[in-house]
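*Asks:* please find the sequence and the predicted model below.
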Amino acid sequence: MEEEEKEVDLLPPGDVFLLAGQSNMAGRGGVAHRRWDGVVPIECRPRPQILRFSAQSRWTLAEEPIHADIDAAKTCGVGPAMPFASALLSASPRPIGLVPCAVGGTAIADWAKGKKLYERMVGRAREALQWGAELKALLWFQGESDASSRESASAYGSNMEKLVSDLRSDLGLPSLPVIQIRDADGTVFSPPDEKIVSSGGKDEFWDEKIVRLEVSGGIWMGNPWIHIRRWQFARGKGSGWRR
């Protein structure tokens, strides 16, 4: 992203999506040795119908890296937000607003109500909706940090339930959909806790408004993290959300 954000002379977005989680949501595609190679795949390139809510609370043209001024202590690259938004535009031309909130290396406990990341996420969501837009969903990709022990992995389901409940309550949106990303081939979380973390210890999702969105793409396995280098959304599991 250029140092000066590109202000857009367009109407504010109609549909807004919160982006939260850790490094894979913040975007690490094309990052190696703390440097981003600057390569932007075609599905991640700017489009006038996709806007981004900056750290300065302004709507600007969305460009990679989407989280550059949010996960500012880390090197950000390509993430899932732009290909996700581009795919949505194929179903409807309604302008899309992305509200980045993700921070690399965070555990789900860091996103609990009262913690800095949670409160910032809620505050940014409220600011982004001041222009009359509709918050359509939370796009969530997190869990790698919680796969480090069986104890944290086993608690993931209940922690996620609490996070979703608190967010819906604080935003006054009791049916807010949550789109939870996981890798299609099951390699995002390290054994033996991959199944526990990815499903919250349950065979199915605990809420019909939580949709599992699977992705496939190149995987970079760097100890102890696993980062996705390129994005291709494979399929969704769940119900209750359509654009």
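*Replies:* Nice, thanks for sending it over.
*Asks:* going forward, measure contacts and count neighbours with C-alpha atoms only.
*Replies:* OK.
*Asks:* so residue 109 lies in a helix, does it not?
*Replies:* Yes. Counting by DSSP: H, G, I helix; E, B strand; the rest coil, residue 109 falls inside a helix.
*Asks:* nearest residue to it other than its sequence neighbours?
*Replies:* The shortest distance from residue 109 to any non-neighbouring residue, by CA to CA, 6 or more residues apart in numbering, is to residue 159 (7.4 Å).
*Asks:* for the chain, which segments count as helices?
*Replies:* Secondary structure of the chain (DSSP state H): helices located at 23-26, 81-89, 116-128, 150-154, 156-171, 194-199.
*Asks:* what helices or strands is the shortest one leaning on?
*Replies:* Helices and strands in packing contact with helix 23-26 are listed as strand 134-141, strand 225-228; criterion 3 or more CA pairs under 8 Å, 6 or more residues apart in numbering; DSSP states H and E.
*Asks:* do I have it right that residue 85 meets residue 51?
*Replies:* No. Applying CA atoms under 8 Å, one finds residue 85 not in contact with residue 51, separated by 9.6 Å.
*Asks:* the two: who's more crowded?
*Replies:* Comparing residue 85 with residue 51 by other CA atoms under 10 Å, the one with more neighbours is residue 51, at 28 against 21.
*Asks:* okay, that one and residue 136: tell me how far apart.
*Replies:* 15 Å (CA to CA, to the nearest Å).
*Asks:* please apply the same query to residue 48.
*Replies:* In this view, residue 48 and residue 136 are 19 Å apart by CA to CA.
*Asks:* looking at those two, which one has more neighbours?
*Replies:* residue 136 (21 against 13).
*Asks:* this is the comparison structure:
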Amino acid sequence: MNILLIAGQSNAVGTSRTGPLKGYEFSNVSLYQAGEFTGGNQALQNVWLRGIRPNMGYTPEHSGIELGICSALRGAEPYGIIRYAYGTTDLIRNWQAESLWKKVPASMEDSGYCFLQWKNTFLRAVHSLQTPFIVRGLVFMQGESDAYDRDGALRYAENLRSLMRDMRRFIGNESLPVLIGEIATPVSEYAPFADIVREGQREFCRGDKNAVFVPSKDLRLQDGWHYIMQDAIELGERFGREVKNLFEKP
């Protein structure tokens, strides 16, 4: 089975208010997820789910890029998605690469905790999959939280290189394709270093032959951080078109 990994912060969780939405049900795609899923969607964690549909995101009223990814991958079924994502998490601390840890993280307050939970989610998922699989790629949608902090923004490319290196080593594929989603958050008093983060994302992709930069700055936001539903789907479709090429490889 082809497996796609999704990781990052809130726009990877799925924080777009769904509203009326038809035609986005994918019965032959499996999903295993963990992270910041609340309300009734807490029950959608740490178990393989058969089928992806709207309202499987942050709450039962939210969806995300998974719908657009699945839309672009129509005809590529069956496949599975393993997602770990948590809102308001940064690269400089929460997603710190394991090779930089000074101690094993025990809580969200400790550096690297999201990376540890991402690993654990993957291990639980594949342990219960009970079928041969190949990880085709990683969608990483993160960076808004690093736009708060000058140091985090200036070191974004460096930190992203370290994280992707450690993620690839953990998966066992040093050449694992990674798709880096551009943040769309505008520069403001709440995200004064957003442009620096965006440049860090581009810099990483320019220097990594197995990385693809997926633009999103042209897409609309519902609150300055999270995409409106229509444009979250569009972003997912941009990811999905790249993923489709990966799925078609022997």
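*Replies:* All right, it came through fine. Everything numeric here is computed off the predicted structure, so don't read it as measured data.
*Asks:* I'd assumed residue 108 was in contact with the residue nearest to residue 109 of structure 1.
*Replies:* Yes. Judged on CA under 8 Å, residue 159 of structure 1 makes contact with residue 108 at a distance of 7.0 Å.
*Asks:* from the chain's centre, how far out does the longest strand along structure 2 sit?
*Replies:* When structure 2 is parsed with DSSP state E, its longest strand is strand 26-35. Taking CA atoms, centre = their mean, to the nearest Å, one finds strand 26-35 of structure 2 lying 14 Å from the centre of the chain it belongs to.
*Asks:* output the contacting helices and strands for it.
*Replies:* On a contact count with 3+ CA pairs under 8 Å, 6+ apart, strand 26-35 of structure 2 meets strand 49-52, strand 79-85, helix 113-127.
*Asks:* need those in TSV (columns: mean neighbour count and distance to residue 239 of structure 2).
*Replies:* Output for those, formatted as TSV (neighbours: other CA atoms under 10 Å; distance: least, CA to CA, whole Å):
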stretch	mean neighbour count	distance to residue 239 of structure 2
strand 49-52	16	16
strand 79-85	24	13
helix 113-127	19	20
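*Asks:* indicate which one of those is closest to residue 143 of structure 2.
*Replies:* Closest approach to residue 143 of structure 2 among these (CA to CA): strand 79-85, 12.3 Å.
*Asks:* what residue of structure 1 matches up with residue 153 of structure 2?
*Replies:* In structure 1, the residue matched to residue 153 of structure 2 (TM-score structural alignment) is residue 153.
*Asks:* before we move on, back to that, can you list the helices and strands packed on strand 26-35 of structure 2 in a markdown table and add distance to residue 22 of structure 2?
*Replies:* Putting these into a markdown table (distance: least, CA to CA, whole Å) gives the following:
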| stretch | distance to residue 22 of structure 2 |
| --- | --- |
| strand 49-52 | 13 |
| strand 79-85 | 21 |
| helix 113-127 | 29 |
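*Asks:* thinking again about what came up before, most tightly packed of the helices of structure 1?
*Replies:* Compared across these, helix 23-26 shows the largest average neighbour count, a mean of 30 (mean count of other CA atoms under 10 Å).
*Asks:* turn the helices of structure 1 into JSON lines, including distance to residue 61 of structure 1.
*Replies:* Output for the helices of structure 1, formatted as JSON lines (distance: least, CA to CA, whole Å):
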{"stretch": "helix 23-26", "distance to residue 61 of structure 1": "17"}
{"stretch": "helix 81-89", "distance to residue 61 of structure 1": "11"}
{"stretch": "helix 116-128", "distance to residue 61 of structure 1": "14"}
{"stretch": "helix 150-154", "distance to residue 61 of structure 1": "37"}
{"stretch": "helix 156-171", "distance to residue 61 of structure 1": "25"}
{"stretch": "helix 194-199", "distance to residue 61 of structure 1": "33"}
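*Asks:* among those, which comes closest to residue 142 of structure 1?
*Replies:* Using CA to CA, these put helix 23-26 closest to residue 142 of structure 1, at 7.5 Å.
*Asks:* corresponding residues in structure 2 for that closest one?
*Replies:* Aligned using TM-score structural alignment, helix 23-26 of structure 1 spans residues 10-13 in structure 2.
*Asks:* mean shift of the matching stretch relative to structure 1?
*Replies:* Comparison of stretch 10-13 of structure 2 with structure 1 after fitting gives an average deviation of 1.1 Å (mean CA distance after the TM-score superposition for structure 1).
*Asks:* repeat that for stretch 113-122 of structure 2.
*Replies:* With mean CA distance after the TM-score superposition for structure 1, stretch 113-122 of structure 2 departs from structure 1 by a mean of 1.8 Å once superposed.
*Asks:* please compute how far that stretch lies from its chain's middle.
*Replies:* Mean-position distance between stretch 113-122 of structure 2 and its chain equals 13 Å (CA atoms, centre = their mean).
*Asks:* against structure 1, where does it fall?
*Replies:* The aligned range for stretch 113-122 of structure 2 is 116-125, by TM-score structural alignment.
*Asks:* so which of the helices and strands packed on strand 26-35 of structure 2 gets nearest residue 216 of structure 2?
*Replies:* Residue 216 of structure 2 sits nearest to strand 79-85 of all these, at 18.6 Å, using CA to CA.
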